[in-house]
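Asks: sequence and predicted model, in that order:
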Amino acid sequence: MEYLHLGRTGLAVSRLVLGAWNFGKVTTPHDSHTLLDTAWQAGINMVDTADRYGHGASEEIIGTWFSQGGRRREDIVLATKVFGAFSDRPNDGRLSARHIRQAAEASLRRLRTDHIDLYQMHHVDRATPWEEIWQAMDLLVTQGKILYVGSSNHAGWHIAQGQENAHRRRSLGLASEQCLYNLAERTAEQEIIPAARAYGLGVLAWSPLHGGMLGGILSPKAEPGKRRREGRSLLSLPGKRAQIRAYEDLCATHDMAPSEVALAWVLNRTAVTAPVIGPRTTEHLQSALRSLPLRLDTDFLEKLEKIFPGPGPAPESFAW
């Protein structure tokens, strides 16, 4: 397993991040623990979840796994998120100082730990000023309850706002941005990734298979039960069917699995620290691990670029 520093921090994280979105929702607690053990033994040292995943169930499953001991907690870089509401009460949810404090305490209880390594804002809160957000986050850092702060689903100018405000406070600011990024969805290349690079943030790419659409969804060899035809795949496939067909044909010509090529492509992007994978089974996890040594040559990358052209940098992509 290879490791990279998360942005400009001294924190070393594995090139694959185990995402726990499915824990408690699709994957049973027992199978989730098997995935955690398999990932840990393979050298994956970062686990990503959120307080709202499974309405808290994902964090609880990870917390139970930590309680088994054996250096599980010590070895893992634990990332979770704050923003979502658990009720319709007026101060539940978003990024007020009050909610950040309450949500962090609740996550710590569910995760059975005394600190969160990377506490990520799951979405931008346009109603709360950055001064208030950083006041709450800096307090949690001072108390030792979180070590680093990250953003997720933020625009490039949100990242700039947050970092400039943090710099004025003489604090570290954001360590990372977790954004949607894959072969089929490259909008992040316009402003999010350039902003992250400019401010020294690590980039964690969520949905590297675009909800399974890049995992061989059209292949007749795919078992019907394993085809992802819901969520992001269902919404995106109709408009991208021709591209996906060309993509799967290219992978077949080179005798490579589409899912592994999609992950290898993300890993090949120099701005990306790691993709966040969301395996439902150990077979999916083993496939993801096989993408690590996969090297895509220049000719193959050029063919991928023709199938899935990027948007180009901003502002040139929409101006002269």
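Replies: Arrived safely.
Asks: going by C-alpha atoms from here, please, whenever you check contacts or count neighbours.
Replies: Noted.
Asks: could you pull out the strands for this structure?
Replies: If DSSP state E is used as the criterion, the strands of the chain fall at 3-5, 12-14, 17-19, 46-48, 77-82, 116-121, 146-152, 174-180, 202-206, 274-277.
Asks: reformat the ones you listed as CSV; add mean neighbour count and distance to L36.
Replies: What follows is the strands of the chain, written out as CSV (neighbours: other C-alpha atoms under 10 Å; distance: least, C-alpha to C-alpha, whole Å):
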stretch, mean neighbour count, distance to L36
strand 3-5, 15, 18
strand 12-14, 20, 14
strand 17-19, 23, 8
strand 46-48, 24, 8
strand 77-82, 23, 12
strand 116-121, 24, 17
strand 146-152, 22, 22
strand 174-180, 25, 21
strand 202-206, 25, 18
strand 274-277, 26, 12
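Asks: and the comparison structure, right after this:
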Amino acid sequence: MDYVRLGRTALSVSPLCLGTLNFGVRTSVDEAYDLMDAALSQGINFFDTANHYGWQVHRGLTEEIIGDWFAKGGGRREKVVLGSKVCNSMSDWPNDRGLSMRHIIAACDDSLRRLRTDWIDVYQMHHADPHASWEEVWQAMELLVQQGKIRYVGSSNFTGWSLAAGQERARARNNLGLVSEQCLYNLVNRQPELEIVPAAQAYQIGVLACSPLHGGLLGGGLRKLADGTAVKTAQGRAMVAIETRRADIAAYESLCARAGFDPAELAQAWLLHRPGVTAVVTGPRTMAHLDAAIHALKLELDNDLLAELDQIFPPMVSQIPQAW
């Protein structure tokens, strides 16, 4: 595994980050344990979760599964760079959500308990909170760092201007600030190229690209729908996108067949080649999905192939005002 630095930090992470959204919901507990063991054995040391994952059963379930896995020992916790998130609602009570200082600190303590660990490596704000000032957010995060409960702070689903605002307020406080931004980024959704990636590059914030297959759509979605084997492609953002992008997906699957690439592997390999991307957050349901992600690390994409992908899924750089 060739490790990379997370943003401007000295922290080494694998360019594949194990996403755990499926754990306890679409993937059983035992399967989740096997996936984490397999990922770690392949050198994947970066795991990502969130405090509300598993909400279909109960909020916090996925963190509990990871915590039980850590408790198995064998240096599991020590080897893993762990990211979790805060902001989403954890109950119906008004202060059990958002980015108030009260909730950030209480949610961190709750996550540590579920994860059965003393620290979270990258504590991420899952969404921006329009009611929370950066002064309040940084005061909470600085306290958690001082207490040794978190090491770094990241964001998720933020805008480019939010990244800039957060970093400028952090600088004013002599604070390291954000080290990562996790965003929805894939061939179907190249919107982060407009402002998020440029802002992240300007501030040396690592970009973590999540949903690399756009909910399964880029993993041979049309073929799976035709075969009746689709799982994630038959729901969520994949089903929404397929209504308007069917021709593009058909062209992509045709290109993959002609070039001899597995669609899921090519989609993740493309992201691994993108400027500014530190890691791809892959969320396997099965061992085969994990194997495909690992194989994507080994793919070499030539300029002709990249140009064909740009023709099917045009870059959004032409929409940046400076390019007009």
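Replies: Cool, got the structure. Predicted model only: the values in this text are computed from it and were never measured.
Asks: what TM-score do we get after superposing?
Replies: Here the TM-score for the pair of chains, by TM-score structural alignment, normalised by the length of structure 1, is 0.97; 319 aligned residues with a C-alpha RMSD of 1.3 Å.
Asks: TSV for the strands of structure 1, including distance to I61 of structure 1?
Replies: Formatted as TSV, these follow (distance: least, C-alpha to C-alpha, whole Å):
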stretch	distance to I61 of structure 1
strand 3-5	25
strand 12-14	21
strand 17-19	13
strand 46-48	12
strand 77-82	13
strand 116-121	15
strand 146-152	20
strand 174-180	22
strand 202-206	21
strand 274-277	17
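Asks: for S67 of structure 1, find the nearest of those.
Replies: S67 of structure 1 lies closest, by C-alpha to C-alpha, to one member of the strands of structure 1: strand 77-82, at 14.0 Å.
Asks: and the closest one, which stretch of structure 2?
Replies: With TM-score structural alignment applied, strand 77-82 of structure 1 matches the range 81-86 in structure 2.
Asks: average offset between that stretch and structure 1?
Replies: Superposing on structure 1 places stretch 81-86 of structure 2 at an average distance of 0.2 Å from its equivalents, by mean C-alpha distance after the TM-score superposition for structure 1.
Asks: for L267 of structure 1, which of the strands of structure 1 is the nearest?
Replies: Taking those one by one with C-alpha to C-alpha, strand 274-277 is closest: 6.5 Å.
Asks: residue range for that closest one in structure 2?
Replies: Strand 274-277 of structure 1 maps onto residues 279-282 of structure 2, going by TM-score structural alignment.
Asks: quick check: that stretch compared with structure 1, mean distance?
Replies: Stretch 279-282 of structure 2 sits 0.5 Å off on average (mean C-alpha distance after the TM-score superposition for structure 1).
Asks: now do stretch 103-111 of structure 2: which range of structure 1 does it align onto?
Replies: Taken onto structure 1 by TM-score structural alignment, stretch 103-111 of structure 2 occupies residues 99-107 there.
Asks: pull out the buried residues from the matching stretch.
Replies: 99-101, 103-105, 107 (16 or more other C-alpha atoms under 10 Å).
Asks: out of the residues you listed, flag the one nearest to G19 of structure 1.
Replies: Lowest distance from G19 of structure 1 to these (C-alpha to C-alpha) belongs to S107, with 16.2 Å.
Asks: return the distance of the nearest residue to that closest one once chain neighbours are set aside relative to I61 of structure 1.
Replies: Spatial nearest neighbour of S107 of structure 1, chain neighbours left out: D51 (6.3 Å); criterion: C-alpha to C-alpha, 6 or more residues apart in numbering. With distances taken as C-alpha to C-alpha, to the nearest Å, D51 of structure 1 is found 12 Å from I61 of structure 1.
Asks: so the two - more neighbours on which side?
Replies: D51 (26 against 22; other C-alpha atoms under 10 Å).
Asks: now do the contacts for the more buried one.
Replies: 58-59, 80-82, 84, 103, 107 (C-alpha atoms under 8 Å, 6 or more residues apart in numbering).
Asks: just A166 of structure 1 next, same as before
Replies: 134, 172-173.
Asks: one more time with 6 Å, if that's ok
Replies: G173 (C-alpha atoms under 6 Å, 6 or more residues apart in numbering).
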